[in-house]
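>>> Need coordinates for the following:
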Amino acid sequence: MKALVHKYKKGMDGLHYEETKNQELKKEEVRIKLHFAGLNHRDLFTIAQHDENAEPLIIGSDGVGEISEILTENKNFKVGDKVIINPGLNWIKVSDAAPENLEILGNPVSGTFAEEIILPIENIVMKPEYLSMEEASVLSLSALTAYRALFTKGNVTKDDTILIPGIGGGVATYLLQFAKAIGASVYVTSRSKDKLEQAKKLGANKGIQSEGDWNELLKEEKVDVVIETVGAATFHQSLNQLRKGGTMVLIGSSTGDKIEFNLREFFYGQYTLKGTTMGSSEEYQAMLDFIGKHNIRPVVDKIFKIEDFKKAFDRLEKGKQFGKIGFAIS
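Prediction:
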């Protein structure tokens, strides 16, 4: 089979779309012929961090396809079924944090940017019928992360006002859609006027320019919950918009991992800071039920042929997308 493999060099220079060995199917596993796969910021992080001396790695966490072979007595699936993939292995029940043995497709185990993949049967779900294959391919990782951040960690309700810095990325777009689905008020930020306009079309109540003074632009309105996906570049402005006793949920650090902040101001404000990433199989199913109930469709920015992976990675790295980027696998 052909796959997008990272090896020998960090960054884009280490990516190669080439022939690789087919894997052997084991009991309680299924072989899936992949049709589309979703690109995530996690893939950018992986190719930047993957050790040059490590074993070659098939990257990619999201995908959709059809079962081509099944080695199990499970009666819920059969050859030919169209399925989507839960990329988190070994995290079944909702818990405060991920189990120590959590593994995610695309790093450290082989991922979805390939013509086929072998998975435990517990990590596949029937594709929602109302979603196209392209839509389903860009759903899992970002939507699961957004669902857990909002509802498991953020405890967001219809009465809350939410701030989402850096609208346009996959997780941020799902956060906006999910929060609006329950009737919450949502404020978003971006450097791009076009992205702010697109966010308003998805229901955002306010959109503000990232470079401005957020206090002034929001007229010193405070929010109940901030879902921080950007990291160091926006952390302090985000915290400053939080009402006393409010909650910040941190799920990203694409602009840097380290910050300094005033501890006294933090505990006097009685803020709550929570971290999260990914989610359990139970939350994955709850997310699927949620989007089905509210008829939520992923925002697909652009689908590239997997052979054009350099163009797709470049678009993501430069932040040109609004929503999700995907690959068509021939």
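>>> C-alpha only now, for contacts and for neighbours.
OK.
>>> Next, name the residue at the spatial heart of this structure.
Nearest residue to the geometric centre of the chain (C-alpha atoms, centre = their mean): residue 142, 1.8 Å.
>>> That residue contacts residue 170, doesn't it?
Yes - the pair residue 142 / residue 170 is scored as a contact, 6.0 Å apart, by C-alpha atoms under 8 Å.
>>> Mutual contacts of these two, please.
With contacts taken as C-alpha atoms under 8 Å, 6 or more residues apart in numbering, the residues that reach both residue 142 and residue 170 are residue 40.
>>> which residues sit in contact with the residue nearest to the centre of the chain?
Going by C-alpha under 8 Å, 6+ apart, residue 142 touches 40, 170-171, 174, 278.
>>> can you redo the residues you listed as a markdown table with distance to residue 304 and neighbour count?
Supplementary listing: these in a markdown table, determined by distance: C-alpha to C-alpha, whole Å; neighbours: other C-alpha atoms under 10 Å:
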| residue | distance to residue 304 | neighbour count |
| --- | --- | --- |
| 40 | 14 | 22 |
| 170 | 16 | 26 |
| 171 | 20 | 27 |
| 174 | 21 | 26 |
| 278 | 25 | 24 |
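>>> of those, closest to residue 298?
For the contacts of residue 142, the minimum distance to residue 298 (C-alpha to C-alpha) is 7.4 Å, reached by residue 174.
>>> Quick check: which helices or strands does the helix or strand that closest one falls within pack against?
Under the criterion of DSSP states H and E, residue 174 resides in helix 170-181. The contact analysis (3 or more C-alpha pairs under 8 Å, 6 or more residues apart in numbering; DSSP states H and E) places helix 170-181 against helix 140-147, strand 161-164, strand 185-190.
>>> Output the ones you listed as a markdown table; include the columns distance to residue 269.
Below are these laid out as a markdown table (distance: least, C-alpha to C-alpha, whole Å):
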| stretch | distance to residue 269 |
| --- | --- |
| helix 140-147 | 26 |
| strand 161-164 | 18 |
| strand 185-190 | 21 |
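>>> before we go on, could you also do this sequence so I can check it against the first one:
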Amino acid sequence: MRAVYAEAINPEDPLSGLAVGERPEPEAQPGWAVVRVLASALNHHDIWSLRGVGLSEAQLPMILGCDAVAETDDGSRVLVHAVIPEAKDPRGFSLLSEKHQGTLADYVTVPAENLLPLPGQMSTQDAVALPTAWLTAYRMLTTKGRIQDADAVLVQGAGGGVATAAVVLAHAMGKRVYATSRDAAKREKIAALGAIAVEPGARLPERVDVVIETVGPATFDHSLKCAAPGARIVVSGSTSGRSAEILLARVFMMELQILGSSMGTADELRALIDLVATQGVRPVIDEVFAFADARQAFEKLATGDVFGKLVLAHS
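Now for the predicted structure:
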């Protein structure tokens, strides 16, 4: 079968280890199912895998990808939940493409309970954006950020997959959304999605109850300054570096909560599917590539010049 996979690890030049070619079709173990992939999507997780983060040489070749809409034997469309329980993993789980082959292939195998039915009116292209970036954003806003108790939300670094999803979802939930970006063109795009777009570090007209952080050191001080008393600062990434200085006095005097978040549960994914379907939310798709053009899609992802999701059409 066709597949996009890591055949080598290179922290400095990750795309040098990327291969597009033939791999054996998967065989299902008891309790798992093999499904035909209709569409998949890229995530920065794929680039990190090629750098060797969470993936070792001993595990190669490893098919990349966490996101997929697939078709079962009876012709039903399903969304693949990429989180696999792992008792020996410190997190208690792994993602597809870490210990088990990923979704950037003609077929993928996952536990049967990881296949979630899709509403008939939801397009394959929209649905494939949901399982990683959009699920991460949904969990950050709801389970961790308790957005139902919030009036205003700040999303740092809008333009990336998680941050853009957070803007769209928070706006759909009726909240005032502020979003930062260094790129003026991205600020225009994010404003069109319902956010009040501001430059990084800009003073907001109010303090916010929830901050969505995927940037890290470059924005974290701003996140602290923008947080209202008792606010939740939810962190799922740190694209600008691994460590940030924190003014502890502000944390305890304002009684702030700094919360880590990673991916989401199958129940949260079901709730996200329902929200997207009932509210008419449209995930932001930057570009759709033919499967044969997967390398070009990875090259675009690596540049960082992306607004929304990059999708691979498998037909």
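>>> all helices for the stretch 51-200 of the second structure, in order.
124-127, 135-139, 161-172, 184-192 (DSSP state H, counting those that start in this stretch).
>>> could those go into CSV alongside distance to residue 289 of the second structure?
As requested, the helices of the stretch 51-200 of the second structure are exported to CSV (distance: least, C-alpha to C-alpha, whole Å):
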stretch, distance to residue 289 of the second structure
helix 124-127, 11
helix 135-139, 22
helix 161-172, 17
helix 184-192, 21
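>>> do you know which of these lies nearest residue 83 of the second structure?
Comparison of the helices of the stretch 51-200 of the second structure against residue 83 of the second structure by C-alpha to C-alpha identifies helix 135-139 as nearest, at 11.0 Å.
>>> I figured residue 259 of the first structure was touching residue 232, is that so?
Yes - checked against C-alpha under 8 Å, the pair residue 259 of the first structure and residue 232 is within contact range at 5.9 Å.
>>> what about the two, which has more around it?
Shown here are residue 259 of the first structure and residue 232; by other C-alpha atoms under 10 Å, residue 232 has more neighbours (18 against 10).
>>> Hmm, that one is touching residue 255, no?
Yes - the pair residue 232 of the first structure and residue 255 qualifies as a contact (C-alpha under 8 Å) at a distance of 5.6 Å.
>>> Map residue 288 of the second structure across to the first structure for me.
Aligned counterpart of residue 288 of the second structure in the first structure: residue 303 (TM-score structural alignment).
>>> Now for the residue nearest to its match when sequence neighbours are not counted: which residues touch it?
Closest residue to residue 303 of the first structure apart from its sequence neighbours, by C-alpha to C-alpha, 6 or more residues apart in numbering: residue 326 at 4.6 Å. For residue 326 of the first structure, the contact set (C-alpha under 8 Å, 6+ apart) comprises 36-39, 134, 137-138, 300, 302-304.
>>> can we see that at 6 Å?
37-39, 303 (C-alpha atoms under 6 Å, 6 or more residues apart in numbering).
>>> How about residue 61 of the first structure?
87, 105-106, 111-112.
>>> switch the cut-off to 10 Å
By C-alpha atoms under 10 Å, 6 or more residues apart in numbering, the contact set of residue 61 of the first structure is 37-40, 42-43, 85-88, 104-107, 109-113, 137-138, 140-142.
>>> What of residue 140 of the first structure?
Listed by C-alpha under 10 Å, 6+ apart, the contact partners of residue 140 of the first structure are 38, 61-64, 84-88, 146, 278, 284, 287-288.
>>> Same check on residue 210 of the first structure?
Counting by C-alpha under 10 Å, 6+ apart, residue 210 of the first structure has contacts 165-167, 188-193, 217, 233-234, 237.
>>> Considering the residues you listed, which possesses the most neighbours?
Looking at those with neighbours defined as other C-alpha under 10 Å, the largest count falls to residue 167 at 29 neighbours.
>>> any idea what that residue aligns with in the second structure?
Residue-level alignment of residue 167 of the first structure against the second structure, with TM-score structural alignment as criterion, gives residue 158.
>>> just residue 274 of the first structure next, same as before
In the second structure, residue 274 of the first structure lines up with residue 259, judged by TM-score structural alignment.
>>> wait, isn't its match in contact with residue 237?
No - with contact defined as C-alpha atoms under 10 Å, residue 259 of the second structure and residue 237 do not form a contacting pair (11.5 Å).
>>> joint contacts of these two?
Contacts common to residue 259 of the second structure and residue 237, judged by C-alpha under 10 Å, 6+ apart, are residue 213.
>>> neighbour-wise, which of these two wins?
For residue 259 of the second structure against residue 237, the residue with the higher neighbour count under other C-alpha under 10 Å is residue 237, and the figures read 17 against 14.
>>> That one and residue 113 of the second structure, how far apart?
As defined by C-alpha to C-alpha, to the nearest Å, residue 237 of the second structure lies at a distance of 28 Å from residue 113 of the second structure.
>>> same check, this time on residue 309 of the second structure
Taken as C-alpha to C-alpha, the spacing of residue 309 of the second structure relative to residue 113 of the second structure amounts to 25 Å.
>>> and the two? which has more neighbours close in?
Neighbours per residue (other C-alpha under 10 Å) separate residue 309 of the second structure from residue 113, with residue 309 holding more: 29 against 12.
>>> Per the alignment, name the residue of the first structure opposite that one.
Under the alignment (TM-score structural alignment), residue 309 of the second structure maps onto residue 324.
>>> The residue nearest to the centre of the first structure pairs with which position in the second structure?
With TM-score structural alignment defining the correspondence, residue 142 of the first structure maps onto residue 133 in the second structure.
>>> Could you do residue 224 of the first structure as well?
Matched across to the second structure, residue 224 of the first structure falls on residue 209, judged by TM-score structural alignment.
>>> Report the contact partners of its match.
Counting by C-alpha under 10 Å, 6+ apart, residue 209 of the second structure makes contact with 145-147, 149-154, 226-233, 256.
>>> Apply 6 Å and report the result again.
The contact partners of residue 209 of the second structure, taken as C-alpha under 6 Å, 6+ apart, are 150, 152, 228, 231.
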